[in-house]
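A.B. asks: here are the coordinates; sequence isn't available:
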């Protein structure tokens, strides 16, 4: 039996094509396999280091809270202060800041400007994200040797109370920068393809090299270098999406290295100095307290009581939103946390009654700006630490300006909802109001206890924050019975991340402010501002415009840290009360922070509300107008800020 033979040509053609396809596919398969292996390795290393770091920061923060609370008990209950408690707390605090900053970089939670990303293609957005990571990695690489040198230099210094080498504290800097570098590199590998990674690293290296080659040209430029580095470089980095803290650090490093003979060691020292104010210890504690208030149901109880009082009137729940934000504001240290505690409770019922989601998100953003001065706001604590204004005076002066802006917002609500259908609203009975009040009393008492303790000088902001934490734990576990121990560790990690992001900005902004001061810019600015026609009124008007713009671009804390030390002495020289000036500056910054299209606070409100940003663009105009009117009233009437001092 014979088998028919196939044409040899056909066989050769088929096999040749298969070989060609295999040869072409082989490099791609190998490339994909290599990429998958790299991703798997990067994911594994990231998870391992990330989990270990999360355990470390959880232990650090818990130890910080217990140590400070023990100090409060020893001082006020047993009348035997622990003399070394503040020193150890300060030592642990620097570690918490640096490790928290590393976690924030790993999780992509450092504050950055992303408003312009909506106008670029997805491919360009990915490119900008990768460049931002590469730039962050570049700063870490540049500062790591200086941080290591700083730790070695501090080894010879002994702490006064515990007689320990200060290297135990200063080593936090190189460890933190090293971890930031590792996480930046791992995120680059995980988020981008090889070509994009190398093009982004090449772009950053090219820019750094170009500035280095241009170094001889900077020397004769004098103060024009300030514009080049602190305006052009900072603005370019911020709008490209580089985190604000890293943008400040890159500009400061470039200015000092290329135009002066200052060693990079000074930058690390100024960062350390910026986060070493003892009052800043309260930042992570208030952030954690805010999360406890949300977790234990205390915020929900406050909102329920206000709703029982006002829920039946036209626009009633919108008034409740304004009042609830006033009560809970400032305790968490994060406006996002404040809004997240209130919006989910109110918005479903408000929508059921016919409120438009665009108006709701617009009012939520406006109340974020309105309550910036309500103590114990982290912005108030920050402005006190960098300018020397009394924290107690700021806590006292911040209450009434928030009320004035609340009144202007309520006027807009009354006008817009004057024809609201109230058929779905039911007036709560006296019994229901009394019941919700009794339930809310422990929650409502906490903000007033905190504010009163600081204002009356009974305890510092740091001490009262620890008292508030243990109060919230007891009330949540015993009274509200909503305490979930399983959430404590994630809350500690979240607190460390948010606090690290906030405080790293303060550190790098402090180094930038020091550079501006050393250059003589502050003296020139003081002379120029004093010569404005109109004196203090012109200065106040210019300050309002400046901080509205700065608030929209840099957010509140960086703007305060950077320009507070420069502008507050001028305000004082012009006869403006510093508490009054603080309130005007903070409110102006808040308007910028929550005003679209650039204010990132507005987009946070949209994200929490799950509402498209486009929906709130038109309604927020009325609310922002009301805020500006209220701000003008506060600026023109100093008594509003100083009447109760």
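C.D. replies: Sure, I can see it. This one's a predicted model, so the numbers in the text were calculated from it and none came from an experiment.

A.B. asks: hey, let's count contacts and neighbours off CA atoms from now on
C.D. replies: Will do.

A.B. asks: so where does the residue nearest the centre of the chain fall, helix or strand?
C.D. replies: The chain has residue 502 as the residue nearest its centroid, 4.7 Å off, counting by C-alpha atoms, centre = their mean. Counting by DSSP states H and E, the element that carries residue 502 is helix 488-518.

A.B. asks: next: residue 300.
C.D. replies: helix 298-310.

A.B. asks: sorry, back to before: how far away is the residue nearest to the centre of the chain from residue 471?
C.D. replies: 25 Å (C-alpha to C-alpha, to the nearest Å).

A.B. asks: what do you get for residue 103?
C.D. replies: Taking C-alpha to C-alpha, one finds residue 103 at 28 Å from residue 471.

A.B. asks: so if I had to pick from those two, which one is more boxed in?
C.D. replies: residue 103 (29 against 16; other C-alpha atoms under 10 Å).

A.B. asks: what sits closest to that one if chain neighbours are left out?
C.D. replies: residue 497 (5.6 Å; C-alpha to C-alpha, 6 or more residues apart in numbering).

A.B. asks: contacting residues for that neighbour?
C.D. replies: 100-104, 109 (C-alpha atoms under 8 Å, 6 or more residues apart in numbering).

A.B. asks: buried stuff in the helix holding residue 502?
C.D. replies: 488-489, 491-516 (16 or more other C-alpha atoms under 10 Å).

A.B. asks: so how far is the helix or strand that comes right after it off the chain centroid?
C.D. replies: Where DSSP H and E defines the elements, the next helix or strand beyond helix 488-518 is helix 521-530. Helix 521-530 sits 29 Å away from the centroid of its parent chain (C-alpha atoms, centre = their mean, to the nearest Å).

A.B. asks: ok, residues contacting stretch 135-150?
C.D. replies: With C-alpha under 8 Å, 6+ apart as the criterion, stretch 135-150 contacts 170-171, 173-174, 177-178, 180-181, 184-185, 201, 204, 242-243, 246, 249-250, 264-265, 268-269.

A.B. asks: structure two is appended below for comparative analysis:
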């Protein structure tokens, strides 16, 4: 059955059938043709796969991200970031990087971060002499960090698939996201210093304070989310609802850039995006049930434990596999397919489950801008109008830099687990 299942899924994918149909229909046909299991069981698994309390966070975080973008929060984050780092070597590029990290902590959406930051910063980068290739690579890679920094949709998916605490994954994502962002910051600084690129005049303390106060309501979102989770006021799922209501309140009554017409449009867009993600989760849960029924996770564990005897080697192989998958698959789909297989093997080797989750997400974040099918590449192209061949040198610059960050996150677990251990 596993051979037929693999053949069907590959056939569907290579004929451009949507991923959720490829996974769900492949599993359904395999069971129908080679098993005596009643098809109704698969229908039950389809609906049961999304009947999870933790998955309720997805539509709320997606709604919150769209409300933040439409409510003027991203513009204020940009102004504050520029006041902080604009006077340093590479100040304009550093602003794009830092603002992407801030906005990632608000939205949890990589494409949303690229659009929100890129459409404002790309003209500034070009005027600053950074060139199209460098600017495109920077925006695509900086937006990808949103997958790691909480609240991250991919961290929620990993937690729902494996049972790992979403709250702990969120806290671990802070350290990992800062590491990935910091290696890019170092590279930008050195590059701009070598090329003698212009920088802003140093902002006065009054200017920094003013932009901070303007961005204060936006910056409070991650504080409310993470503070509420770890003080026990609300769960990660409830935090998603709180963040959406808070973003609506700020955009409507404080920044006053939302109106009821735009709210309706944002809700409609968020509902469509949520449906796209959740139907993929449902189809993948059916696939996961079939794979478990055929004992594939146990077979994978046996192969790994017989041939890989150290956590160090396992993580290296996992990184290679996930980086390759990231070139062709969207992050949520890759997690749903791989997490049930690698999780038992990682536990057998004594790898911390929270650290495993962060490593998986860090790999898939890099996959968001890895050719040929990294989503951020296409999102960046839509706002910059840069040709793919022209963007590639810049993409590969930041790919090499972030691979260094990935190795640090992978082999120094304390970088991501420090805050988790401290809070526990």
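C.D. replies: Yep, it's here. Small disclaimer: the values here were computed from a predicted structure and weren't measured.

A.B. asks: work out the TM-score between the chains.
C.D. replies: Once superposed, the chains reach a TM-score of 0.95 (TM-score structural alignment, normalised by the length of the second structure), with 420 aligned residues with a C-alpha RMSD of 1.7 Å.

A.B. asks: distance from the chain centre to the longest helix along the first structure, please.
C.D. replies: Criterion DSSP state H: the longest helix present in the first structure is helix 8-76. Taking C-alpha atoms, centre = their mean, one finds helix 8-76 of the first structure lying 27 Å from the centre of the chain it belongs to.

A.B. asks: where does that helix end up in the second structure?
C.D. replies: Using TM-score structural alignment, helix 8-76 of the first structure lines up with nothing in the second structure.

A.B. asks: the next helix or strand after that helix maps to which residues in the second structure?
C.D. replies: Reading on from helix 8-76 of the first structure to the C-terminus, the next helix or strand found by DSSP H and E is helix 85-106. The alignment of helix 85-106 of the first structure onto the second structure (TM-score structural alignment) covers no residues at all.

A.B. asks: can you check which part of the second structure the next helix or strand after helix 85-106 of the first structure sits on?
C.D. replies: Next in sequence after helix 85-106 of the first structure, counting helices and strands by DSSP H and E, comes helix 122-154. Aligned using TM-score structural alignment, helix 122-154 of the first structure spans no residues in the second structure.

A.B. asks: what's the next helix or strand after helix 122-154 of the first structure packed up against?
C.D. replies: The helix or strand immediately downstream of helix 122-154 of the first structure is helix 167-170, counting by DSSP H and E. Here helix 167-170 of the first structure touches helix 85-106, helix 122-154, going by 3 or more C-alpha pairs under 8 Å, 6 or more residues apart in numbering; DSSP states H and E.

A.B. asks: what span of the second structure is stretch 250-262 of the first structure aligned with?
C.D. replies: Against the second structure, stretch 250-262 of the first structure falls on residues 25-37 (TM-score structural alignment).

A.B. asks: what of stretch 290-307 of the first structure?
C.D. replies: Counting by TM-score structural alignment, stretch 290-307 of the first structure corresponds to 65-82 in the second structure.

A.B. asks: mind listing what's buried in the matching stretch?
C.D. replies: 65-82.

A.B. asks: so stretch 241-255 of the second structure corresponds to what in the first structure?
C.D. replies: The aligned range for stretch 241-255 of the second structure is 466-480, by TM-score structural alignment.

A.B. asks: residue 373 of the second structure and residue 329 touch, don't they?
C.D. replies: Yes. Counting by C-alpha atoms under 8 Å, residue 373 of the second structure touches residue 329, with 7.5 Å between them.

A.B. asks: between these two, point out the one with more neighbours.
C.D. replies: Neighbours per residue, other C-alpha under 10 Å: of residue 373 of the second structure and residue 329, the larger number sits with residue 329, 20 against 16.

A.B. asks: could you measure the equivalent of the more buried one over in the first structure against residue 606 of the first structure, distance?
C.D. replies: Aligned by TM-score structural alignment, residue 329 of the second structure pairs with residue 554 of the first structure. Distance from residue 554 of the first structure to residue 606 of the first structure, counting by C-alpha to C-alpha: 19 Å.

A.B. asks: please apply the same query to residue 254 of the first structure.
C.D. replies: In terms of C-alpha to C-alpha, residue 254 of the first structure sits 37 Å off from residue 606 of the first structure.

A.B. asks: quick one: residues contacting the aligned partner of residue 592 of the first structure in the second structure.
C.D. replies: Structural alignment (TM-score structural alignment) places residue 592 of the first structure against residue 367 in the second structure. Contacts were defined as C-alpha under 8 Å, 6+ apart; by that measure residue 367 of the second structure touches 323-327, 331, 374.

A.B. asks: conserved subset of those in the first structure?
C.D. replies: Using both residues aligned by TM-score structural alignment, their matches' C-alpha atoms under 8 Å, the first structure keeps these contacts from the contacts of residue 367 of the second structure: 323-327, 374.

A.B. asks: would you format these as CSV with distance to residue 241 of the second structure and neighbour count included?
C.D. replies: Formatted as CSV, those follow (distance: C-alpha to C-alpha, whole Å; neighbours: other C-alpha atoms under 10 Å):
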residue, distance to residue 241 of the second structure, neighbour count
323, 33, 22
324, 35, 15
325, 32, 19
326, 30, 26
327, 33, 20
374, 29, 22
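
A.B. asks: those residues in strands, which ones?
C.D. replies: Among those, no member falls in strands (DSSP state E).

A.B. asks: can you tell me which of these is nearest residue 100 of the second structure?
C.D. replies: residue 374 (17.6 Å; C-alpha to C-alpha).
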